[in-house]
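> Sequence first, then the predicted structure:
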Amino acid sequence: MTSSTMETTDIFRGAFYLCMGGHLEDIRFAGNGKQIASFMFTGPDLAEHDRAYRDGHALVNPLQFREALNHLRDILFNHLRKRETRYDRTRKDRPYQSHG
């Protein structure tokens, strides 16, 4: 069993990595005008699992996969909300801004 690191922008592939014992290490954002999330995973044998995924030989428990996908979506949307709040300078709910 060898530990490996994988990066993907595919949330389904990321959910698969979680099902196969991977651990989400980080989410990075990049893009020109669009925010593109890149998921960073570490875990045992991820390179081999990735090969099985690409070859169409990957098998997972569907309930576990759905839960992993929902978990990644929750984490992603929480990160996006934090980023929007941090960079949104036009919010109307600040007491010193007019509401008219």
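Noted; the coordinates are in hand. Numbers count the residues shown, from 1 in each chain.

> alpha carbons only for contacts and neighbour counts from here, please
Fine.

> For this structure, just list every one of the strands.
Residue ranges of the strands in the chain, as given by DSSP state E, are 3-8, 23-30, 36-44.

> try this one side by side with the last:
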Amino acid sequence: MLETLNTSDLWLGGYILSESDAELKDVQVSFEGRESILFNLQGENLSELTKSYYKQEALANVAELRNKLNFLRDIIFESRRQRKIGR
């Protein structure tokens, strides 16, 4: 069964993307006041992966985790760049 997860935790998002077939469905960036970002992920077993992450029992392929973290960071940096261009 497909689940949806919204998180602002970069590491959780990277972990879930690296260890499942989850997809990044949407990214919401807010620059009002303090900058915030919300990743919207969809896939199977997201609640189980989230539990293992917060229980500090998560295991991950380090190379894949690094790739997914860089992917998410690129999205963040691109949104910042677009904001500066739009000024």
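Sure thing, it's come through. Everything quoted here is computed from the prediction, not taken from an experiment.

> ok so, going back, pick the most deeply packed of the strands of the first structure.
Across these, averaging neighbours per residue (mean count of other CA atoms under 10 Å) puts strand 36-44 on top, at a mean of 18.

> just the angle between that one and strand 23-30, please?
Calculated by axes from the mean of the first three to the mean of the last three CA atoms, to 10 degrees, strand 36-44 of the first structure forms an angle of 160 degrees with strand 23-30.

> After superposing, tell me the mean distance of strand 36-44 of the first structure to the second structure.
On superposition with the second structure, the mean distance recorded for strand 36-44 of the first structure (mean CA distance after the TM-score superposition for the first structure) is 0.6 Å.

> Arrange the strands of the first structure in JSON lines, one row each, with distance to residue 62 of the first structure as further columns.
Listed next are these as JSON lines, based on distance: least, CA to CA, whole Å:
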{"stretch": "strand 3-8", "distance to residue 62 of the first structure": "20"}
{"stretch": "strand 23-30", "distance to residue 62 of the first structure": "19"}
{"stretch": "strand 36-44", "distance to residue 62 of the first structure": "20"}
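
> To residue 59 of the first structure, which of those lies closest?
The minimum distance between residue 59 of the first structure and the strands of the first structure falls on strand 36-44, with 16.4 Å, by CA to CA.

> For residue 55 of the first structure, which of the strands of the first structure is the nearest?
Of all the strands of the first structure, strand 3-8 comes closest under CA to CA, at 16.3 Å.

> where along the second structure do the helices fall?
Taking DSSP state H as the criterion, the second structure carries its helices at 10-19, 46-54, 62-86.

> nearest to residue 38 of the second structure, of those?
Proximity to residue 38 of the second structure (CA to CA) singles out helix 10-19 among the helices of the second structure, at 9.0 Å.

> and the closest one, what other elements does it pack with?
helix 46-54, helix 62-86 (3 or more CA pairs under 8 Å, 6 or more residues apart in numbering; DSSP states H and E).
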